[in-house]
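Student: Next one to model:
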Amino acid sequence: MIKLDQFLKLLGVASTGGQAKHMIVDGDVQVNGTLETRRGRKLVTGDKVTVGNQTFEVGDLES
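Tutor: This next block holds a predicted model:
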């Protein structure tokens, strides 16, 4: 598992944790097609995160 804000930072969508937090709180992020405003939302393999017109799938984080 990985938290949503950490995932955005890992991808490079957000350059800092603070920027990721603002993106999430401002309503710029969807998880599995649903608006998500909790930065601590835990993501699992297969979850789809959408920011703007880009969608990213959470891969197997163990590999």
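Student: from here on, contacts and neighbour counts on C-alpha atoms
Tutor: Noted.
Student: At which residues are the strands of this structure located?
Tutor: Using DSSP state E, the strands of the chain run over 2-3, 29-31, 34-35, 42-43, 48-51, 54-57.
Student: this one as well, want them side by side:
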Amino acid sequence: MSKHLEVPIRDESIRLGQLLKLAGVVQDGAMARMVIENGEVTVDGETVMRRGIQIRPGAVVSYAGESILVTGSPE
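Tutor: Below is the predicted model:
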């Protein structure tokens, strides 16, 4: 199992599509929408098909073998 890619966010949450772009696992919003709608993305082990879902620090998002751990920004 690969180690998590930690992605800090500034706000209390981020939309799933934005997170995938921020983490660099998709090239753009169109690709994010496609992989989410195709059921290729999970959040905390559950398949999510809405790119607008809010992701909060502590959540683990998985796509294409990458595990992304969302962290809060250091104060």
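Student: ok so, going back, adding mean neighbour count, write the strands of structure 1 out as a markdown table.
Tutor: Output for these, formatted as a markdown table (neighbours: other CA atoms under 10 Å):
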| stretch | mean neighbour count |
| --- | --- |
| strand 2-3 | 14 |
| strand 29-31 | 20 |
| strand 34-35 | 12 |
| strand 42-43 | 17 |
| strand 48-51 | 18 |
| strand 54-57 | 13 |
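Student: what about those, which gets the closest to residue 16 of structure 1?
Tutor: Proximity to residue 16 of structure 1, assessed across the strands of structure 1 by CA to CA, is greatest for strand 2-3 (13.9 Å).
Student: whereabouts in structure 2 does that closest one align?
Tutor: Mapped onto structure 2 using TM-score structural alignment, strand 2-3 of structure 1 covers residues 14-15.
Student: what's the mean distance for the matching stretch versus structure 1?
Tutor: By mean CA distance after the TM-score superposition for structure 1, the fitted stretch 14-15 of structure 2 averages 0.2 Å away from its aligned residues in structure 1.
Student: ok, back up a step: go through the strands of structure 1 and name the closest to residue 17 of structure 1.
Tutor: Here strand 2-3 is closest among the strands of structure 1 (CA to CA), at 11.0 Å.
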